[in-house]
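Enquirer: no sequence for this one, just the structure:
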């Protein structure tokens, strides 16, 4: 049994690669990576011809996605999410620690969205889907697309670095007041800026720092690897932390605080924030209260 979806390309479009145009048009392959995988596995045809990574669309084509499905019973995931914002095109939810954004597991944010997000009334409405990722242990703001067009546009905005992301982390050790971190990650350039917000003494860790982080690129585990590289690993990081200074059982002290961007449909400059986890507040109560009182995303 195959899961099949079709899409008709408008006749009047500028020639564009299938890999770019196809992001978000199929429920079963929302993201750029999922689309690439479907093309590689020969699940996609254009006018009944198997598509490749070099396929160009010129308008009027019929695209078909056909994925072989295993027959098994599905359980419904019951997992309430805090919805920070929602309209017909997109939503913003709070991602808690200890859950994957998407993937092959049953318990993911993606699988929980249909019960937390309203179906859009726009003509190309589709199943709500995350348009970027946060690590399993990271908390904070997660952007969701609700229509095929919004998913495609939001993905493009992330690629073009038109979405400003602000994180906060608790790091270990002596640290400069601000800086730029450039690091090669898996053969790719990565860059982030940091500002030291507050430092408190610690018997075990000598110093704990509340640090504001602004990533320019978006590599896997980027902030965790970068801070480890300058000898200021994130508190609770069991992978990139210093062996004898790893805090067990308290989680990773990394929080996706805010997203700022121009809404692709209203052209309004929007800014969404996620409340700090309690573990941040215990270490820096007054500073977190001060940051929480600020209405903008800076």
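Expert: Great, that's in hand. Quick caveat, the model's predicted, so the values are computed rather than measured.
Enquirer: only C-alpha atoms from now on, for both contacts and neighbour counts.
Expert: Fine.
Enquirer: give the buried residues for stretch 97-108.
Expert: Neighbour-count burial for stretch 97-108 flags 97, 99, 100, 101, 102, 107, 108 (criterion: 16 or more other Cα atoms under 10 Å).
Enquirer: save these as JSON lines, and put in distance to residue 3 and secondary structure too.
Expert: Shown next, in JSON lines, are the buried residues of stretch 97-108 (distance: Cα to Cα, whole Å; DSSP: H, G, I helix; E, B strand; the rest coil):
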{"residue": "97", "distance to residue 3": "32", "secondary structure": "coil"}
{"residue": "99", "distance to residue 3": "27", "secondary structure": "coil"}
{"residue": "100", "distance to residue 3": "24", "secondary structure": "strand"}
{"residue": "101", "distance to residue 3": "23", "secondary structure": "coil"}
{"residue": "102", "distance to residue 3": "19", "secondary structure": "coil"}
{"residue": "107", "distance to residue 3": "22", "secondary structure": "coil"}
{"residue": "108", "distance to residue 3": "21", "secondary structure": "strand"}
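Enquirer: ok, second structure coming up, stack it against the first:
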């Protein structure tokens, strides 16, 4: 059983709504089930999902261990950038899901890692997400680090929380951004209506900061380099949509009518920098621009 302790920062908020904005890995439906099963307490008393919180309330959430599932090791090719006995850095292709979830238990990065690493993956996150320290979306390509030992996993998770793992992305955004660089500072939480989405939420959102630099401007789009200061779910996608320059191909946060067949958002995690969790050595990895991305860049350059 995993125990999560939080303190409410606002008055008159439903506990299921507030928790879904502050526990990004869990849906509102799942949190409601935790309340119904007696796994949520406020100031020592178990509460239901419609309980109204006050600022300063102490909340304890007990999350049951994930069910043991038969996650198969699969012989799926991996683009391995670096590997030692503690960590492995992967260049994930566009279209690959990072870890299994309901209705999707095969073909993921975890399935491939289980084949490649065997028993040499940390088990802190249980059978569903062995070794997974941080994620990138299915249709986002690029670099992520995976823990092979529990000691490495604990240190990397700590560094992630303190923003000591630096992640940089490139993206193609709709429209022309005239500023050469900028900072988007807008809190992100669950969308108030569509609970499968995130949104800028000034009332219940968590701090989210994205820095951007323009690499190149085209007639109808902008080539961006982005740095994450925080790591909220869908952060770059939500922030660029918020400033009315959504990522090309983003079916969730982008334009309803897409001009290009991109099979999802044109977003790539091109640079990853962190200290080795065991040796303390400063490590930096960078990938080439993937073919699907470069092809669209050339297409945009040729548009009049």
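Expert: Ah, there it is. Bear in mind that the values here come from a model prediction, so they are computed numbers and not experimental data.
Enquirer: nearest to residue 179 of structure 1 among the buried residues of stretch 97-108 of structure 1?
Expert: Residue 179 of structure 1 lies nearest to residue 97 out of those, by Cα to Cα, at 27.5 Å.
Enquirer: structure 2: which residue goes with that closest one?
Expert: Using TM-score structural alignment as the criterion, the counterpart of residue 97 of structure 1 in structure 2 is residue 94.
Enquirer: if I follow the layout properly, its match ends up in contact with residue 109?
Expert: No - using Cα atoms under 8 Å, residue 94 of structure 2 is not in contact with residue 109, being 11.4 Å away.
Enquirer: give me the stretch of structure 1 that stretch 239-253 of structure 2 matches.
Expert: Counting by TM-score structural alignment, stretch 239-253 of structure 2 sits on residues 226-240 of structure 1.
Enquirer: tell me how far the matching stretch is from the chain's mean position?
Expert: Between the centre of stretch 226-240 of structure 1 and the centre of its chain there are 20 Å (Cα atoms, centre = their mean, to the nearest Å).
Enquirer: how much space separates residue 99 of structure 1 from residue 140 of structure 1?
Expert: Relative to residue 140 of structure 1, residue 99 of structure 1 is positioned 12 Å away (Cα to Cα, to the nearest Å).
Enquirer: nope, residue 224 of structure 1 is what I was after
Expert: 15 Å.
Enquirer: next, count neighbours for the equivalent of residue 182 of structure 2 over in structure 1.
Expert: By TM-score structural alignment, residue 182 of structure 2 lines up with residue 179 in structure 1. Using other Cα atoms under 10 Å, residue 179 of structure 1 has 13 neighbouring residues.
Enquirer: can you tell me the element residue 179 of structure 1 falls in?
Expert: strand 178-185 (DSSP states H and E).
Enquirer: packing partners for that strand?
Expert: strand 188-202, helix 222-229 (3 or more Cα pairs under 8 Å, 6 or more residues apart in numbering; DSSP states H and E).
Enquirer: how big's the offset between that strand and structure 2?
Expert: In the superposition with structure 2, the average deviation recorded for strand 178-185 of structure 1 is 1.1 Å (mean Cα distance after the TM-score superposition for structure 1).
Enquirer: now residue 273 of structure 2: closest residue in space, sequence neighbours ignored.
Expert: residue 284 (4.3 Å; Cα to Cα, 6 or more residues apart in numbering).
Enquirer: and the contacts of the match of stretch 239-253 of structure 2?
Expert: 169-175, 181-183, 224-225, 241-242, 246-254 (Cα atoms under 8 Å, 6 or more residues apart in numbering).
Enquirer: what do you get for stretch 259-276 of structure 2?
Expert: Taking Cα under 8 Å, 6+ apart as the rule, stretch 259-276 of structure 2 contacts 139-144, 164-172, 247-251, 281-290, 292-293.
Enquirer: again, only using 6 Å
Expert: Defining contact as Cα atoms under 6 Å, 6 or more residues apart in numbering, one finds that stretch 259-276 of structure 2 is touched by 139-143, 165-172, 247-250, 281-287.
Enquirer: any of those residues buried? List them.
Expert: Of the contacts of stretch 259-276 of structure 2, these count as buried by 16+ other Cα under 10 Å: 139-143, 165-172, 247-250.
Enquirer: list the contacts of residue 214 of structure 1.
Expert: 166, 192, 193.
Enquirer: 8 Å - rerun?
Expert: Counted by Cα under 8 Å, 6+ apart, residue 214 of structure 1 has contacts 164, 165, 166, 167, 192, 193, 194.
Enquirer: what do you get for residue 96 of structure 1?
Expert: 138, 139, 140.
Enquirer: same check, this time on residue 275 of structure 1
Expert: 140, 257, 292.
Enquirer: let me have those in a markdown table, extended by distance to residue 33 of structure 1.
Expert: Compiled in a markdown table, the contacts of residue 275 of structure 1 are given as follows (distance: Cα to Cα, whole Å):
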| residue | distance to residue 33 of structure 1 |
| --- | --- |
| 140 | 23 |
| 257 | 25 |
| 292 | 35 |
